[in-house]
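Engineer: only the shape, not the letters, is given here:
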């Protein structure tokens, strides 16, 4: 069976007993009722994190629909596609024993991208072999590579058999080189369009411009088949049937507790403010699957996302902020903060308040217990009912300093007092003394970046960054609906990554072509 064939996968398959058991096991930990906290979180104060003059983001106009032929024209007009093809697949692959290749490598990359346009390799085969569609491809090649290259192309597009041969012999073995080459040109094109700008005049630490904020998310790519057993015996006839199985697929639990059988892909994107069709995917890679029992905190996804973020920062130093979901914990945020990045995630459930310091002032003869709760510094107080309340302290300034060991971020907080307010500095980055191992517990003395945030959630600026992250969910939904039955027609983790890279090339080519339009 060819790697891109999904015909057999279109028949619903029986789930094995092991798969059903794994799904029940994945569901069971999330069915436990959440215990209500025994403490109260006070009201969010009006400060620099939630200013009175805050204005929400302007809404983008409704995105106009783009027909499939126009999408194809945008793809073949992307000059970076031909550069990547020449870099990853040099001309020598067309020489050697056997029949010479009829099509240059960039044609097969166009075929890969067209799977996301026409939803399957079967429809891509039929569409590219149509004279009108193939003429659009030749016109794009002529504009990018000249008349000689365009005249050398055959009279119609490659067949599915030719695509399968190139996929298995050249494209699949070079998936990681193709990913890296695509990442580099995507970031360069995004910078050329004015995104990821190094000029911080377009935004500041508290409110970075949308084009300086990268948004990441993990999504589950469904395989062509849900079969989990290679051989199945018919109970009546005794016939042994063979099924194609995706051995890299597994039970995945998404953020909304939805259980999907597939492979995890992590990606980061950026977009312009109030402009439709401006999303630009910057980086993507697969996260090897481990069962929910072995990886309950989605560690593999989190470490992959951190690595992809570092790759972007190495090539686009103008990035100011990054947002992700709760798969990022304190240990994942700490190295990114040291690189001068504002890292925003929602507060992970189950984090209890942690004592920071008890401030005692001799002149005013007062003391204040300051705790970390809800991602920010709070003062611990007792209510008239005898309950514990953590009252968020106003943040008057976000101080940012650059040092030899990395960037340092501080909250200048104000502690209200009957004798007059007190001002203190609270570090919201991982300090050296925090990362020291406690000989008694064998753990870090204080996981500061787990309890404190540069921009805490439930603030106006935090809600702004949270709203930007929804763009990742939109991108994942578009990926699903770009393929037949919401399945990428390629087996294996590398196959799923290739399918996502083809989809990303389509999205980026549209953003590049429509950059001048409103």
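Structural biologist: Looks like it arrived, so ask away. From a predicted model like this one, the values you see are computed outputs, not experimental measurements.

Engineer: from here on, contacts and neighbour counts on C-alpha atoms
Structural biologist: Will do.

Engineer: what's the separation between the residue of the chain positioned farthest from its centre and residue 417?
Structural biologist: Computed with C-alpha atoms, centre = their mean, the residue of the chain farthest from its C-alpha average is residue 363, at 51.5 Å. Applying C-alpha to C-alpha, to the nearest Å, the value for residue 363 to residue 417 is 12 Å.

Engineer: quick one, strands of the stretch 401-518 of the chain?
Structural biologist: Counting by DSSP state E, counting those that start in this stretch, one finds strands in the stretch 401-518 of the chain at the ranges 406-415, 422-427.

Engineer: and the ones you listed, which is most packed in?
Structural biologist: Comparing the strands of the stretch 401-518 of the chain on average neighbours per residue, with mean count of other C-alpha atoms under 10 Å, the densest one is strand 406-415 at a mean of 20.

Engineer: tilt between it and strand 422-427?
Structural biologist: Going by axes from the mean of the first three to the mean of the last three C-alpha atoms, to 10 degrees, strand 406-415 is angled at 150 degrees with respect to strand 422-427.

Engineer: use this one as the comparison:
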């Protein structure tokens, strides 16, 4: 119920209400039987009870997270997402076959070290109405100048500290307009279809501050690989620019179609020199903007990169996939170019997956898939709106992870799914 009311205090107040508590007793009766329901007290637990008993769950967090993933995958299969029996299209996949993910940083309950806050004098000065004698820079009583107010002063050390929080950057890199946020960071993945309120959160993992271990991208690879193993019909995933060449290469070799934006500042790079074409000519292939292009020498001596036409993705392989791009050269013949990184690429220092994309930006397939990416931002906004005062309601990574696992999104989705299902299948079943 923390994911419904947004704070432990509101939850405890609601569970003290007999109407809410009876709903919980009815739920326990339907799931665990009347004998277990009779063991419950006459009223719900208080906030202090939750704070004390929840700490006893910390050693079992890995098991709780694993069970969360298992039940989420079961719910996704029950709703028809990532159905292995459906046709997997590489150019126009269904929305229910794609996972979206992103990192979320709820604000910490305390201010970060080094944060600055306005002094009381400056805050009082800004609250005064414009046009008053005091706000005009003079004193009405003496006619002299107002006393100088203190500049921004560093906040004193807070009485409580949040060991799970750290400084993170949201909205891209700091030099590209991103802003710093102090709080715990979690990486979330979800899947949904085009129906309203159909989102299912597949995984939630805590990200430690710092970049020495891979950060968000390393967690994204692990989470998407786990989702692909649990959902055999999964086609691909949408992510932001956090995924780089090494991460996309791992996911591509796992058989996933990865749609993410191209990083700025990536210069064109020669990919291959085709010498065995039946036309007898050589074709110089380069990359630009994530797409494969053919170089042509102009009369002025400059090199012009012409986009290739008729491109088609061709995945092949079993446990370890290889991705190829079938494209038409300027002579009309078809060329087959590898998209994932090869041993030869490592030898020549070519980051192939950084220069070539399965679906380059501005293509119809990219636009078709990447339009689902804002759903991850919608989930982050929903998280902020749920938490009281738009801040995390717990201290420390273990306790904050418990709060994230308590989000009621999947419960709401499952309830609506069973309510909208035909009457023959409307009866709710407990997951295995």
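Structural biologist: Happy to help now that I have it. None of these values were measured; they are calculated from a predicted model.

Engineer: the strands of the stretch 401-518 of the first structure: which one's closest to residue 241 of the first structure?
Structural biologist: When the strands of the stretch 401-518 of the first structure are ranked by distance to residue 241 of the first structure, counting by C-alpha to C-alpha, first place goes to strand 406-415 at 59.3 Å.

Engineer: packing partners of that closest one?
Structural biologist: In terms of contacts (3 or more C-alpha pairs under 8 Å, 6 or more residues apart in numbering; DSSP states H and E), strand 406-415 of the first structure is packed against helix 330-338, strand 395-403, strand 422-427.

Engineer: what lies in contact with it?
Structural biologist: Strand 406-415 of the first structure has contacts (C-alpha atoms under 8 Å, 6 or more residues apart in numbering) with 337-340, 377, 379, 393-402, 421-429, 454.

Engineer: give the buried subset of those as a ChimeraX selection command.
Structural biologist: In ChimeraX, this line selects whichever of these come out buried by 16 or more other C-alpha atoms under 10 Å:
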select :337,338,339,340,377,379,393,394,395,397,398,399,426,427,428,429,454
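
Engineer: so how many other residues sit close to the counterpart of residue 275 of the first structure in the second structure?
Structural biologist: Aligned by TM-score structural alignment, residue 275 of the first structure pairs with residue 195 of the second structure. Other residues lying near residue 195 of the second structure total 8 when counted by other C-alpha atoms under 10 Å.

Engineer: name the SS class of residue 195 of the second structure, please.
Structural biologist: Of the three states, residue 195 of the second structure takes coil according to DSSP: H, G, I helix; E, B strand; the rest coil.

Engineer: residue 269 of the second structure touches residue 289, doesn't it?
Structural biologist: No: contact criterion C-alpha atoms under 8 Å: residue 269 of the second structure and residue 289 do not qualify, at 10.2 Å.

Engineer: between those two, which one's more packed in?
Structural biologist: residue 289 (21 against 17).

Engineer: re the thing from before, would a markdown table of the helices and strands packed on strand 406-415 of the first structure with distance to residue 146 of the first structure be doable?
Structural biologist: What follows is those, written out as a markdown table (distance: least, C-alpha to C-alpha, whole Å):
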| stretch | distance to residue 146 of the first structure |
| --- | --- |
| helix 330-338 | 44 |
| strand 395-403 | 50 |
| strand 422-427 | 58 |
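
Engineer: which among those is found nearest to residue 154 of the first structure?
Structural biologist: Of all these, helix 330-338 comes closest under C-alpha to C-alpha, at 49.6 Å.

Engineer: what range in the second structure matches the closest one?
Structural biologist: Going by TM-score structural alignment: helix 330-338 of the first structure matches residues 245-253.

Engineer: how about residue 270 of the second structure: what's its closest non-neighbour residue?
Structural biologist: Distances taken as C-alpha to C-alpha, 6 or more residues apart in numbering place residue 286 nearest to residue 270 of the second structure, at 4.2 Å, with adjacent residues excluded.

Engineer: list the contacts for residue 76 of the second structure?
Structural biologist: Contacts for residue 76 of the second structure (C-alpha under 8 Å, 6+ apart) come out as 82, 191, 200.

Engineer: can you add distance to residue 89 of the second structure, neighbour count and secondary structure and give those back as JSON lines?
Structural biologist: Listed next are the contacts of residue 76 of the second structure as JSON lines, based on distance: C-alpha to C-alpha, whole Å; neighbours: other C-alpha atoms under 10 Å; DSSP: H, G, I helix; E, B strand; the rest coil:
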{"residue": "82", "distance to residue 89 of the second structure": "12", "neighbour count": "27", "secondary structure": "coil"}
{"residue": "191", "distance to residue 89 of the second structure": "17", "neighbour count": "26", "secondary structure": "strand"}
{"residue": "200", "distance to residue 89 of the second structure": "22", "neighbour count": "24", "secondary structure": "strand"}
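
Engineer: from those residues, pick the one nearest residue 22 of the second structure.
Structural biologist: Each of the contacts of residue 76 of the second structure was scored against residue 22 of the second structure by C-alpha to C-alpha, and residue 200 proved nearest at 27.1 Å.
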